[in-house]
Each structure stands twice: as structure tokens, then as C-alpha cells.
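Undergrad: when you get a sec, could you give me coordinates for this:
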Amino acid sequence: MKRAFFAVCLVVLGAAWAQFTPRNPECIAPAGAGGGWDFTCRSVAQVMQDLRLVPQPIKTTNVTGGGGGVAYANVVTQRSDDANLIVAASPATTVRLAQGQYSRFTERDVRWLGAVAADFGLVAVKADAPWKTMQELVAAWKADPSKIAVGGGSAVGGQDHMKVLLLGRAAGIEPRAIKYVPFDGGGEALTSLLGGFVQVFAGDASELRAQVQSGTVRVLGVMSPRRLGGVYASVPTLKELGYNVEWVVWRGFYVPKNMPPQAYEFWARALREVERSPEWARVREQNALGQFFMAGAEFQVFIDRQVNQFRNLSRELGIIR
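TA: Model (predicted):
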């Protein structure tokens, strides 16, 4: 009986997969070019095309503003049944939802599709900065917090700001003394670091690989459970250095809430095909990403829990009441 039931389920899912073919598919990156959401859209889109999962290239559209809020509102109010749209997301999205920063919208106003990799937070400075180690940076930071501006690709209270607050707390720096400068995406924050407008960059590993390879930045610590590979192999974790801070960044997507079921199944299965492919394994290796896959109902439960966890952490850090 069970075997027959599962066979029927497979037939239904297979039929849904076969019934839908995207037309003019699009991925929204809710910030400017060069950041983590932009990377998520472009890299996954390229692998889907390489695997011939989509009949046309997936267009990446950068929709900036509000720490992802402008894109979120647009999807909810203007494109709520668009079958051809996926939107890049990460803990930066769930942090803002937990804090009520997306206006009246909540995590239940979209449908959560899945995640295909884990990125990791890091702390970096320009290659010619006076601090060679995290300990040197922290010593200067504690001596005079007003002289060190930390830039991140999220709004005040967002993901990158929370990384900075957690590091500051671990280092014994008064949160109100921390000078955080928000930018609309990691690309803008990195440009500001290289231009000398901020002294420290709090971002993610996938955002900095090219700059590390070219020697324009120095990464002082990563917020991963263990050391990363590739260009980050010699960089210590913050825990190694005595700062009990980790920040794991899942890379994934949400879709319009009223997307037809057959379209949702198509995109969920496409993500599974991407995650299993050698092409995606190479992308992960090149960008120091970890394995992390979750899709469908399991991912929805994960999102609900994470929003609740971030709401509690935001209260603990004094970001919301």
C-alpha cells in the first residue's frame, strides 16, 4: 500500500515538473551588483543554464533599497503569482523580517523555495591597513572606537551590522560606541573600503574572493565553525582567536506566494539538480562555500525558526524592543 502511494506521488511530481516550462525566467538580487545576493542569482542561474534545466538564460535584475525591502514589497504586491521569478535570499532577509523592517510584510507573504550552499561571515581590511591581525585591530578599536568605521552591505540592524555587534560584544566593546556604516549590498561596502571611506569590512567569503586573490584586501578572521579552504586557507576563525562568534550564511531563494504549484515544483527540483551537480561543486570550491541544502516544506520550517531566533537575538542586542 505504501509503495503504491509513493509511486502515485512520484507520478504527480513528475507530471508537475513536465507541465511547467519557464518563459523569460528572472532572478531578483535585492541589492546592487557585487554582493552576496547578486552572486547567488548569477551563479545559480549559470549552473541551471549549463545543466539545461531552463530553456532560456535566467536574467538577473538588481533591485536595490531597504536592505532587500524594496524587492520584497515589489514581489508581494506586484508579482505575487509570477511563475517565472525567483528571488535571492539569505539570513540578511530573515533578520530584517524578524525586526519588522519590511513594512507590514512578514515571512508568510512569500513562499520559501530552498537553499543550496552555506557562505560564512568575515572581517577584512585593506591590504595596506596598519592592522595585520585581528588582535591588532581589536586593540585599536577598543582604544578609540570613533576612529574605526565598519562598513557592511546591510542596513542598520541588518545581518552585517549584527555580525559587527556580536564581534564587538565578544571583544568587550560597548555596542553604542561601534561606528557602523550601512551600504546597499556588499559590493558598495567593498568599494567604500577600497576607497578609504571605511576602515573595516564585515561581509561574506563569496564577496571577497577576487579581492583576496588580487591582494587588495586582507582578511583577518572568518566566522565559520572551522577554517575555510582555497584563498582563505590561512585565515583563522574568530573562535580560534578567542572571539566566540560564528555567522553562517545560507544562500537560497524565495518565490511569489501564489506561484502555481507546478512552477514551484519545477524550481525546487531545479535547485536539487543544481546542488547535486559537479558544476555546483566547483562553484562551491572556488568560492569557499560549504554544503547546505534544504528545499520545500523543510526549508519553510527552517525559515520560521530562524526568524524567531533572530527576533530574540535582536532584542538581546538592543536593536528592537
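Undergrad: from here on, contacts and neighbour counts on C-alpha atoms
TA: OK.
Undergrad: and the longest helix for this structure?
TA: When the chain is parsed with DSSP state H, its longest helix is helix 297-316.
Undergrad: let's see this one next to it:
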Amino acid sequence: MEQKMKLARLLILAAAGLACASSPARAAEFPSRTVEIVPAGNPGGGLDLVARALERALREEKLFPEKFVINNMGGAGGNLAKNYIHQKKGNPNFLYIESNRIYTNRIVGTTPLTYTDVTPIARLITEYLVWAVLSDSPYKSAKDILAKVKADPGSVTFGVGTVPSNDQMNILRAAMAQAIDPKQVKIVSFKAGGDLMIQLLGGHVPVISTGLSEAMEQARAGKVRLIAISAPEPLSGDFANVPTWRSMGIDLAILHWRGLFAPPGIPAEAVKYWDQTLPKLVKSDSWKKILAKYQWFDAYAPSAEFRKALAEENKAYEQILTQLGMAKGVKK
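TA: The predicted model follows:
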């Protein structure tokens, strides 16, 4: 009888242990192993730099107890990395660094996946976009250019790196705010930011929209003037005098952000972990030094705020790209 009771107790304990091991609470424990960070770009690119900066700062500040490995996955305009992360459903041990391609790629029809098919964790940093003209340009302000475009839409050619892009939206959204038909705005795209600046310096285009980091060297050298910046507030330092759209009476701000995502369906405890950890990171000395080194700006937004911003951006871009006939991925 005693042996039977011991056996029964052992069976109960074993069953309890099995239940605990398989329970959601146990399964959701995080962090408990190495985490793979997947930048949706090649080594040395902007997304890769953010991934490595995140890993370094978390390590230096001792905010993450486990190790990271970085697995660069460039190609297909970011879709390769997105597909990879989407296939890791429910696994919090994978992170993914991406830009607004997270939703624009679906809009233009290169993938069926969008920001709702992964888990937004946080917006981390941003760059800002500028309009640049030659130092001796007859255009004194962005409002001068917009007035000319409104009177004669084909009279000004804008240069950008690629389309669709935030460079492009920094032109079109400003034009639309002045009741200019975006389909009438003349935009020419070039290979990348460096090529774009060459086109401006060579006099091939009169105005370009590009990242501040791509234009600051020539601006400091006095070769170009920056006549608008997409920041919500004026910057400090060397570029404090560059007018924001809002300072010109145009209610527009565009963040050229980099964000952190995870696979779909990860445990709520993992999202909560990052919502509690990343605010400490962005206030740290390690992170502030990284921002200064790369001329990035703090744009931290936790998961809920980031999801809301993504929905708003997606709606705005979907409307504009539909007007331009570029929204091939949007169901009619």
C-alpha cells in the first residue's frame, strides 16, 4: 500500500512538472538563450550599423544577460529578411532591423507581408531629410520652389535616391500640403545618396531631397544650402538655422527611422521585456555616444506607440502611392 502511495505521489509530481514545463508562463520565459538579430541589409549599411550599435550598447550597459549573433540578410529590398522572420512565428529569440520598407514593399506589390505580419518592438533612431540646393541657387527658400511648382508643375525637377522612398515623400507631401497634384511633380531618381549629391553639384538637378547625413559635408563646406528639414522641431548645432516644414507653416514632419521587430505571435512577456529594457538603453551614455558618432537622432517609441505610428504612416503612404499609380499591392 505504501509503495502504491509513493508511486502515486511520483506520478502527480511528474505530471505537475510536465504541466509547468509546457505551460505558457514557462514557454514565455525571456531571455533565456542567444538572440539572433537580422538586419535587412548588407554588412556596413545603415541597418547593419543600427543592429551592431544596439548589440554593443546593450552589452556595454549590461542590459541583456544573453548573447547576440548578427545575421545580415540583404536582398529583395528587405523582403528576404522579412520572410525569414515571419517564418519564426512565436519565437522571441529573433529580432529584425528594418526601415519603413516594412510597409511600403507591400503597398508597391513586392511582397504580401507588411508590418502587421511581424511584431513591432520599438522605433529606435531616426535621420531627417533635407532639401538641398547649390549655394548660388536662385531659390532662397523651399516655399519659393513650391510656389513655382504650383504655378507651373513641370518647371522644377527634383532629384531623389530611389522611388518609392522617404526622399520622394519629403517632396510630395510638402507639395500636397500646398494643394499641388503629386502626379504633376517632376522627380528623377538616381542610384543612391552619393550619386544624388554629384548630380546636384554638377548642376544636373536644381534641388534634391536626401538624408541630412548625405548633405551635411557639402553644406558645411559651403557648396550647398539646406532650405528645409523634415524634423518636427529645429535642430541644434550647425543646422539650427535650417527651417523645418512646420516653421514654414506646413504641418509636416517625416522620420527616416530604423526600427526593431520580432516574429509574429511572440509571447507578451517578451514584448514587455523590451518595453522595460529599451527605455534604459536610450537614456544610457553608450547609446548617446553612438547617436553622436553616426549623426542619428533619438526617436524611441515603445511597442504600442510604434504600432500606432506605423498604422498612420501606412495609411498616408498608401493614399499617396495609390494616387501615383504605384500601389500595385493594394486591393481595389
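Undergrad: rewinding a little: mind listing what's buried along the longest helix of structure 1?
TA: 299, 300, 303, 306, 307, 308, 310, 311, 312, 313, 314 (16 or more other C-alpha atoms under 10 Å).
Undergrad: same check, this time on stretch 282-289 of structure 2
TA: Going by 16+ other C-alpha under 10 Å, stretch 282-289 of structure 2 has these buried residues: 282, 286, 287, 288.
Undergrad: need the max-distance pair from those.
TA: Farthest pair in the buried residues of stretch 282-289 of structure 2 (C-alpha to C-alpha) is 282 and 286. Separation: 8.5 Å.
Undergrad: mutual contacts of those two, please.
TA: Common contacts of residue 282 of structure 2 and residue 286, defined by C-alpha atoms under 8 Å, 6 or more residues apart in numbering, are absent altogether.
Undergrad: show me where structure 2 has helices.
TA: 2-22, 24-27, 46-60, 79-86, 101-108, 142-151, 166-177, 193-201, 212-220, 268-282, 285-294, 303-323.
Undergrad: would you turn those into JSON lines with distance to residue 251 of structure 2?
TA: Compiled in JSON lines, the helices of structure 2 are given as follows (distance: least, C-alpha to C-alpha, whole Å):
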{"stretch": "helix 2-22", "distance to residue 251 of structure 2": "52"}
{"stretch": "helix 24-27", "distance to residue 251 of structure 2": "46"}
{"stretch": "helix 46-60", "distance to residue 251 of structure 2": "28"}
{"stretch": "helix 79-86", "distance to residue 251 of structure 2": "32"}
{"stretch": "helix 101-108", "distance to residue 251 of structure 2": "22"}
{"stretch": "helix 142-151", "distance to residue 251 of structure 2": "13"}
{"stretch": "helix 166-177", "distance to residue 251 of structure 2": "8"}
{"stretch": "helix 193-201", "distance to residue 251 of structure 2": "26"}
{"stretch": "helix 212-220", "distance to residue 251 of structure 2": "20"}
{"stretch": "helix 268-282", "distance to residue 251 of structure 2": "28"}
{"stretch": "helix 285-294", "distance to residue 251 of structure 2": "26"}
{"stretch": "helix 303-323", "distance to residue 251 of structure 2": "14"}
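Undergrad: map residue 94 of structure 2 onto structure 1.
TA: Under the alignment (TM-score structural alignment), residue 94 of structure 2 pairs with residue 85 of structure 1.
Undergrad: its match: neighbour count?
TA: 25 (other C-alpha atoms under 10 Å).
Undergrad: residues touching it, list them.
TA: Residue 85 of structure 1 touches 25, 26, 27, 28, 255, 256, counting by C-alpha under 8 Å, 6+ apart.
Undergrad: tell me the spacing between it and residue 210 of structure 1.
TA: 29 Å (C-alpha to C-alpha, to the nearest Å).
Undergrad: same question for residue 149 of structure 1.
TA: Between residue 149 of structure 1 and residue 210 of structure 1 the computed distance is 23 Å (C-alpha to C-alpha).
Undergrad: okay then, goodbye and thanks.
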